[in-house]
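Peer 1: Sequence and predicted structure, then a few things I'm wondering about:
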Amino acid sequence: MSDNASTPAQPARPAAEERSRTPMFAPGAGPAADPAGSHHERRIRSFQPRRSRVTHGQRKALERMWPHWGVDVDGLSRLDLDALFDSLPAGSPVVCEIGFGMGEATAQMAADDPATGILAVDVHTPGQGNLLRLAERNDLVNIRVANGDAIILLREMLAPDSLSGLRLYFPDPWPKKRHHKRRIVQPEFLDLAAVPLRPGALVHLATDWEPYAEQMLEVLTAHPAYENASAGGGFAEPRPSVRPMTRFERQGLHKGHMVRDLLFRRV
């Protein structure tokens, strides 16, 4: 009897399990599934990964553009922003956008201000692919896409005084009281963000959740590293024209929500 015949048959592994073990992209050809891995502490996250299908066009854009314009947030090295934005003159301003959805508003802001680099960070693979697709299609050479935790990006990978701005549009409001600790805009986050933000850097936030808007205004006003850039010291009114209408904003307005913008400067 052959060895094969004497070996008990192994049960077939379910197809879903096989797919879960198979990397979505070849190494270096797309964003890593968990770039920071176990290098950094586990903590309460201000985001929850959204699992949705990556379209053929998004996948192809990631495969083509990620090696050139993609950054995995592994927290192991400091980014050289001049080298990262090598298509812009050295010393060009760079802003960080945290959470960009499907990237339409980010692409529009990049087109409107081609002299400013946008380092856009998110964990949503379809959105990453869509933003790279828009950047490639419209020759937006001032966009770079970062994959991973924005906290690790700000704390571990950006040099002091390296950013000219920070944008945070429609973050998860975590409306239930027991989840408020997950909101990203907290005093500790502002402490962290103050380090890579250079003096005069503009912090622009927006939300359609009124209680969260009030919390944002309260913690920013109380923080010594920031000053309100809006007349009267409240919310920015009228709505700043530099921020395009986002999909989340349209959804909020359709539900009757009040959209609030906040503009603060790093002191």
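Peer 2: That came in fine, so what should we check first?
Peer 1: switch to C-alpha atoms for all contacts and neighbour counts from now on
Peer 2: OK.
Peer 1: Do a quick rundown of the helices in the protein.
Peer 2: Listed from the start of the chain, the chain has helices (DSSP state H) covering 3-6, 15-21, 56-69, 81-84, 104-112, 125-137, 150-152, 187-194, 210-222, 247-254.
Peer 1: do you know which of those helices lies nearest Gly91?
Peer 2: With Cα to Cα as the criterion, Gly91 lies closest to helix 81-84 of these, at 6.5 Å.
Peer 1: which residues sit in contact with the closest residue to Val94 other than its chain neighbours?
Peer 2: Sequence neighbours aside, Gly117 is the residue nearest to Val94 in space, at 4.4 Å (criterion: Cα to Cα, 6 or more residues apart in numbering). Neighbour list for Gly117: 85, 88, 92-95, 110, 142-144 [criterion: Cα atoms under 8 Å, 6 or more residues apart in numbering].
Peer 1: before we move on, what about Ile151?
Peer 2: 189, 192.
Peer 1: Val203 too?
Peer 2: 165-167, 262-266.
Peer 1: this is the comparison structure:
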Amino acid sequence: MSENLSPTPATAAERTSREPKFPAGPAADPAGSHHERRIRSFQPRRSRVTTGQGESLRRLWPKWGLDIDGLSRLDLGELFGDPELPVVLEIGFGMGEATAQMAAADPGTGILACDVHTPGQGNLLGLAERNGLTNVRVANGDAIILLREMLAPDSLAGLRVYFPDPWPKKRHHKRRLIQPEFLALAATRLAPGAVLHCATDWEPYAEQMLEVLSAAPDFENTQPDGGYAPRPEFRPLTRFEGQGLDKGHVVHDLMFRRRAA
């Protein structure tokens, strides 16, 4: 009878011991039960974190990261170490490559990058350190709570929402981020003249964005013809976007300015 040479399955403890540790990193649910439960436009994803990403989270989160707990008002000047630095909020940054490129190209602007994807948070922190980017901060949690509870009125120099989840099924359209309620909230946190810049490769969502933004009383289209904007040079062509273009997707940019009060 031959000996069974198949490997013994790893125990839970052994698997846990091999996983990267970042005890001072982002919390799983930073707002907890402090705020109301509601339909959200995102799905928290604590997927596989590489050793490098975990190390970046462990070392850099206390320095450049913040959990969106909704319990205190942020001082953006203190957060970025410069009270004169204009700050743009980016909601959803994926793995952070485009965010890092924009930060490097415009060191005079702070980027507060918000997402719930733990590997992307670690990756962006690592990119910021390797490239000497001191104008990036990473926020973990619900962007609605960040806007409503933690940012002061008129405190943002811009807002970027690139390739948000399109929630293509009709029954899920209510989960889409760009809705009248969101725009009304965003307008209170954007300084007069600040630009809300959206991009999507999902045609029906682009049409909805244009319709909703055009009807928002606090915003005006930067395009004289009232249509889509050409892709600005400062928005990098991401790998995700390139894959969509290869499939025949059409990418639409929308740039709307907050009206003066």
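Peer 2: Cool, the structure landed. Computed from a predicted structure; not experimentally measured.
Peer 1: what's the closest of the contacts of Gly117 of structure 1 to Trp174 of structure 1?
Peer 2: Val95 (25.3 Å).
Peer 1: Quick check: closest non-adjacent residue to that closest one.
Peer 2: Distances taken as Cα to Cα, 6+ apart place Gly165 nearest to Val95 of structure 1, at 4.4 Å, with adjacent residues excluded.
Peer 1: What is the burial count for the residue opposite the one you found in structure 2 once aligned?
Peer 2: Matched by TM-score structural alignment, Gly165 of structure 1 corresponds to Gly158 in structure 2. If you count neighbours by other Cα atoms under 10 Å, Gly158 of structure 2 ends up with 24.
Peer 1: how close does Gly158 of structure 2 get to Leu151 of structure 2?
Peer 2: When distances are taken as Cα to Cα, to the nearest Å, Gly158 of structure 2 and Leu151 of structure 2 turn out to be 13 Å apart.
Peer 1: Give me the neighbour count for Val185 of structure 1.
Peer 2: Look at Val185 of structure 1: counted by other Cα under 10 Å, it has 22 neighbours.
Peer 1: Relative to Thr11 of structure 2, how far out is the most centrally placed residue in structure 2?
Peer 2: Nearest to the mean C-alpha position of structure 2, counting by Cα atoms, centre = their mean, stands Gly92 at 2.3 Å. Using Cα to Cα, one gets 35 Å for the distance from Gly92 of structure 2 to Thr11 of structure 2.
Peer 1: Can you tell me the residue that sits opposite Arg178 of structure 1 in structure 2?
Peer 2: In structure 2, the residue equivalent to Arg178 of structure 1 is Arg171, according to TM-score structural alignment.
Peer 1: Tell me how many other residues crowd that match.
Peer 2: Considering only other Cα under 10 Å, Arg171 of structure 2 is surrounded by 8 other residues.
Peer 1: now for stretch 113-120 of structure 2, what's the gap between its first and last residues?
Peer 2: Using Cα to Cα, the distance between the terminal residues of stretch 113-120 of structure 2 is 11 Å.
Peer 1: again, but for stretch 43-61 of structure 1
Peer 2: 32 Å.
Peer 1: Repeat that for stretch 222-235 of structure 2.
Peer 2: Start and end residues of stretch 222-235 of structure 2 are separated by 16 Å (Cα to Cα).
Peer 1: quick revisit: which residue comes closest to the counterpart of the residue nearest to the centre of structure 2 in structure 1 once chain neighbours are left out?
Peer 2: Gly92 of structure 2 is assigned Gly99 in structure 1 as its aligned equivalent, the criterion being TM-score structural alignment. In this structure, Gly99 of structure 1 finds its nearest non-sequential neighbour in Asp122, 4.9 Å apart by Cα to Cα, 6+ apart.
Peer 1: Quick one: residues contacting the equivalent of that neighbour over in structure 2.
Peer 2: Asp122 of structure 1 maps onto Asp115 in structure 2 when the alignment is built from TM-score structural alignment. Each residue near Asp115 of structure 2 by Cα under 8 Å, 6+ apart is listed here: 91-94, 121, 138-143.
Peer 1: Looking at these, state which has the most neighbours.
Peer 2: In terms of neighbour count, Gln121 stands highest of these at 30 neighbours, by other Cα under 10 Å.
Peer 1: Number of residues surrounding Leu74 of structure 2?
Peer 2: The number of residues packed around Leu74 of structure 2, counting by other Cα under 10 Å, is 15.
Peer 1: Help me confirm that it comes into contact with Ser155.
Peer 2: No: Leu74 of structure 2 is not in contact with Ser155 according to Cα atoms under 8 Å; the separation is 10.0 Å.
Peer 1: okay, now the counterpart of His39 of structure 1 in structure 2: neighbour count?
Peer 2: Pairing criterion TM-score structural alignment: the partner of His39 of structure 1 within structure 2 is identified as His34. Here the neighbour count serves as a burial measure; for His34 of structure 2 (other Cα under 10 Å) it reads 10.
Peer 1: again with Pro236 of structure 2
Peer 2: Neighbour tally, Pro236 of structure 2, other Cα under 10 Å: 15.
Peer 1: can you give me the strands for the stretch 151-261 of structure 2?
Peer 2: Secondary structure of the stretch 151-261 of structure 2 (DSSP state E, counting those that start in this stretch): strands at 156-162, 190-200, 219-221, 252-258.
Peer 1: Adding distance to Met209 of structure 2, write those strands out as a markdown table.
Peer 2: Written out in a markdown table, the entries for these read as follows (distance: least, Cα to Cα, whole Å):
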| stretch | distance to Met209 of structure 2 |
| --- | --- |
| strand 156-162 | 11 |
| strand 190-200 | 8 |
| strand 219-221 | 12 |
| strand 252-258 | 8 |
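Peer 1: who wins for proximity to Ser56 of structure 2 among the ones you listed?
Peer 2: When the strands of the stretch 151-261 of structure 2 are ranked by distance to Ser56 of structure 2, counting by Cα to Cα, first place goes to strand 156-162 at 24.1 Å.
Peer 1: How about residues contacting that closest one?
Peer 2: Applying Cα under 8 Å, 6+ apart, the contact partners of strand 156-162 of structure 2 are 86-93, 189-191, 194-200.
Peer 1: can you do 6 Å?
Peer 2: When contacts are taken as Cα atoms under 6 Å, 6 or more residues apart in numbering, the neighbours of strand 156-162 of structure 2 outside the stretch itself are 86-91, 189-191, 194-199.
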